[in-house]
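> Mind looking at a prediction? Sequence and model below.
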Amino acid sequence: MTRILLVDDQALFRAGIAMVLASQPDLEVVGEAADGDEVPALVESTRPDVVVMDVRMPRVDGVEATRRLVERHGEAAPRVLVLTTFDLDDLVADAIEAGASGFVLKESDPELLLAAIRAVADGTQVVAAGATRALFERFRGRAASTPGAEYARLTPREREILLRAAQGLSNAEIAAAEFLSEATVKTHVSRILGKLDLRDRVQLVVYAYEHGLL
């Protein structure tokens, strides 16, 4: 059972999502909030696996709420799936950089939202269709001149796999390209995330763009 916290300032919108989630045997809504300032206490009391969070809220927006969760809980923080009305909202890029695992549009079909929640809970990044390259190109403008000392800890093979993953290849595609098993690729990706102190593959892509590796 995947436990979900809903955060959106529109009560009717929250109620609609809650009804959709309640129809699924593997998903459970464990709490609701109308603003990001309520998130820390609710996460402590409800222990969600995924926080489905609006990016724009009146007091504490989804970016700051995500940042606070990651700073407070680190790797133990729940996954954050950001909801937005705008396809390439600047706040979405900020939320991804703060630690969100992806975003979907509020106008998305319920089936897509359900799939996105399950994917994020499983550790997969989710970016609204058609927005991936345009979104991550925004990080290129924030690129540092060179990677930090943490990059030097990667082996040559891990650097190759980092680039493949940052280009959006799945574990299966990386395995085929590098003549490795999927299990080996998964192990490499896990080690890369650990050495670079990244939470998931979304953060890996951000890292690659910010440091000019792509």
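Received the coordinates, thanks.

> going forward, measure contacts between C-alpha atoms and count neighbours the same way
Will do.

> Run a quick neighbour tally on D9.
By the criterion of other Cα atoms under 10 Å, D9 has 20 neighbours.

> swap that for P58, please
10.

> hang on, isn't it packed against Q10?
No: the pair P58 / Q10 is not scored as a contact, 10.8 Å apart, by Cα atoms under 8 Å.

> How about the contacts made by the spatially closest residue to T2 that is not a sequence neighbour?
Spatially, and ignoring its direct neighbours in sequence, T2 is nearest to L27 (4.9 Å; Cα to Cα, 6 or more residues apart in numbering). By Cα atoms under 8 Å, 6 or more residues apart in numbering, the contact list for L27 reads M1, T2, R3, I4, L21.

> got it, and V127?
Contacts for V127 (Cα under 8 Å, 6+ apart) come out as G102, F103, V104.

> For the residues you listed, pick the one with the most neighbours.
For the contacts of V127, neighbours tallied by other Cα under 10 Å; top is F103, 30 neighbours.

> where's that residue relative to D87, distance?
9 Å (Cα to Cα, to the nearest Å).

> what do these two both touch?
The contact lists of F103 and D87 share A128, where a contact means Cα under 8 Å, 6+ apart.

> can you pull the contacts of the residue lying farthest from the centre of the chain?
What lies farthest from the middle of the chain is F179; by Cα atoms, centre = their mean that is 28.1 Å. Applying Cα under 8 Å, 6+ apart to F179 gives no contacts.

> can you do 10 Å?
E173, V185 (Cα atoms under 10 Å, 6 or more residues apart in numbering).

> can you check V7 too?
So V7 contacts 13-14, 31-36, 38-39, 51-55, 57, 61-62, 65, 82-83 (Cα under 10 Å, 6+ apart).

> ok, now A18?
I4, L5, L6, L12, L27, E28, V29, V30, G31, E32.

> next SSE after the top helix by length along the chain?
For the chain, the longest helix by residue count, based on DSSP state H, is helix 182-196. Sequence-wise, the next helix or strand downstream of helix 182-196 (DSSP states H and E) is helix 201-210.

> here's the one I want to compare it with:
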Amino acid sequence: MIRVVIADDQALVRGGFRAILLAQPDLDVVGEAGDGAEAVARVAESHPDVALVDLRMPEVDGLEATRRIVASGSRCRVLIVTTFDADRHVYDAFTAGAAGFLLKTVSPESLVAGIRAVHDGEALVSGEITRRLISRFVAAPDPSTDTRLATLTERETEVLRHLALGLANAEIAAVLHLGIGTVKTHIARILTKLAARDRVQAVVAAYESGLVRPGERGKPT
């Protein structure tokens, strides 16, 4: 079972999410919260796999809640759910350690698929959303001073580049003529070397270092 905490200041929204999730055989709601501080407490108490966190909440917002959950060392992966799709705070949540981002307008099927993807270690943000946020908020890179990618091998750098361009594991495998298992191994090593919590943070590092430029597109072959 995938254990989930739901954090939203609207009881009706929490109830709707809960009904959707509990209809799935592999999902369980183990806690609910009406604000960010309560969300942090629920995560600490119930040890969920995924926390659905609304970005805009009173008192402690979703951004600060994400920071606190990540800083606590919890294995819980934060999935930001919001009505805002072009908000500075969304980008800040990524850099704080959020594993994904969904709009509240997504279908129930997409919500469920997103939770499963985040639980499985995928970056649950569409490549287009990620690129748009990064192009808005990442400062012009200076590759001469950013040495974070120096420890990567040539192959790992190639994998990171394609990852940052929005390709899925299978697409990266096809482009580089690798097995999917090999791609996953390279990504795991990239995360370790970059001290990145997940794929989203690795993508941010790729843009901030100048490996990938805003506006570039990846096309599987």
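Done, it's in. All values reported here derive from a predicted model rather than from experimental measurement.

> Superposed, how do the two chains score by TM?
Put the two chains on top of each other and the TM-score (TM-score structural alignment, normalised by the length of structure 1) is 0.92; 212 aligned residues with a Cα RMSD of 1.7 Å.

> hang on, the earlier thing: and the residue farthest from the centre of structure 1? What does it align with in structure 2?
In structure 2, F179 of structure 1 lines up with H177, judged by TM-score structural alignment.

> can you pull out the helices in structure 2?
Using DSSP H, the helices assigned to structure 2 run over residues 11-22, 36-46, 62-71, 88-96, 108-119, 127-137, 154-164, 169-176, 180-194, 199-208.

> Among those, which comes closest to D146 of structure 2?
Relative to D146 of structure 2, the nearest member of those by Cα to Cα is helix 199-208, separated by 8.1 Å.

> That closest one vs helix 154-164, what angle?
Relative orientation of helix 199-208 of structure 2 versus helix 154-164 (axes from the mean of the first three to the mean of the last three Cα atoms, to 10 degrees): 100 degrees.

> What lines up with L124 of structure 2 in structure 1?
So L124 of structure 2 corresponds to V126, using TM-score structural alignment.

> Return the residues in contact with its match.
For V126 of structure 1, the contacting residues are 81-82, 100-104, 115-117, 119-120, 132, 201-202, by Cα under 10 Å, 6+ apart.

> Nearest to G194 of structure 1 among these?
Of all the contacts of V126 of structure 1, G194 of structure 1 sits closest to R201, with 11.4 Å by Cα to Cα.

> count of neighbours near the closest residue to the closest one other than its chain neighbours?
What sits nearest to R201 of structure 1 in space, not counting adjacent residues and going by Cα to Cα, 6+ apart, is Q125, at 6.1 Å. Residues within reach of Q125 of structure 1, counting by other Cα under 10 Å, total 21.

> mean per-residue distance, stretch 180-194 of structure 2 to structure 1?
Taken over the aligned residues, the distance from stretch 180-194 of structure 2 to structure 1 averages 0.8 Å (mean Cα distance after the TM-score superposition for structure 1).

> Pull out the buried residues from that stretch.
Across stretch 180-194 of structure 2, burial judged by 16 or more other Cα atoms under 10 Å covers I180, V183, K184, H186, I187, I190, L191, L194.

> Kindly report the same for stretch 203-214 of structure 1.
So for stretch 203-214 of structure 1, counting by 16+ other Cα under 10 Å, buried means Q203, L204, V205, V206, Y207, A208, Y209, E210, H211, G212, L213.

> From the chain's centre, how far out is stretch 135-153 of structure 1? Work that out for me.
18 Å (Cα atoms, centre = their mean, to the nearest Å).

> which ones are touching the spatially most central residue of structure 2?
Nearest to the mean C-alpha position of structure 2, by Cα atoms, centre = their mean, lies A99 at 2.2 Å. For A99 of structure 2, the contact set (Cα under 10 Å, 6+ apart) comprises 50-51, 66, 76-80, 93, 117-119, 121-125, 197-201.

> Now, of those residues, which are buried?
Those of the contacts of A99 of structure 2 that meet the buried threshold are 50-51, 66, 76-80, 93, 117-119, 122-125, 197-201, by 16+ other Cα under 10 Å.

> I'd guessed A65 of structure 1 sits against I96; true?
No: using Cα atoms under 10 Å, A65 of structure 1 is not in contact with I96; the gap is 12.0 Å.

> which residues do the two both contact?
V80.

> V212 of structure 2 versus the residue nearest to R68 of structure 2 when sequence neighbours are not counted, what's the distance?
Leaving aside its sequence neighbours, R68 of structure 2 sits nearest to V40 (Cα to Cα, 6+ apart; 6.8 Å). Distance of V40 of structure 2 to V212 of structure 2, given as Cα to Cα: 34 Å.

> Name the nearest residue to whichever residue in structure 2 pairs up with R191 of structure 1, sequence neighbours excluded.
In structure 2, R191 of structure 1 lines up with R189, judged by TM-score structural alignment. Leaving aside its sequence neighbours, R189 of structure 2 sits nearest to E156 (Cα to Cα, 6+ apart; 7.9 Å).

> Give the aligned equivalent of that neighbour in structure 1.
Aligned partner of E156 of structure 2 by TM-score structural alignment: E158.

> ok, that match touching T184?
No: if you go by Cα under 10 Å, E158 of structure 1 and T184 don't touch, sitting 11.0 Å apart.

> so where in structure 2 does stretch 92-109 of structure 1 end up aligned?
Counting by TM-score structural alignment, stretch 92-109 of structure 1 pairs with residues 90-107 of structure 2.

> swap that for stretch 10-29 of structure 1, please
Residue span in structure 2 matched to stretch 10-29 of structure 1, by TM-score structural alignment: 10-29.
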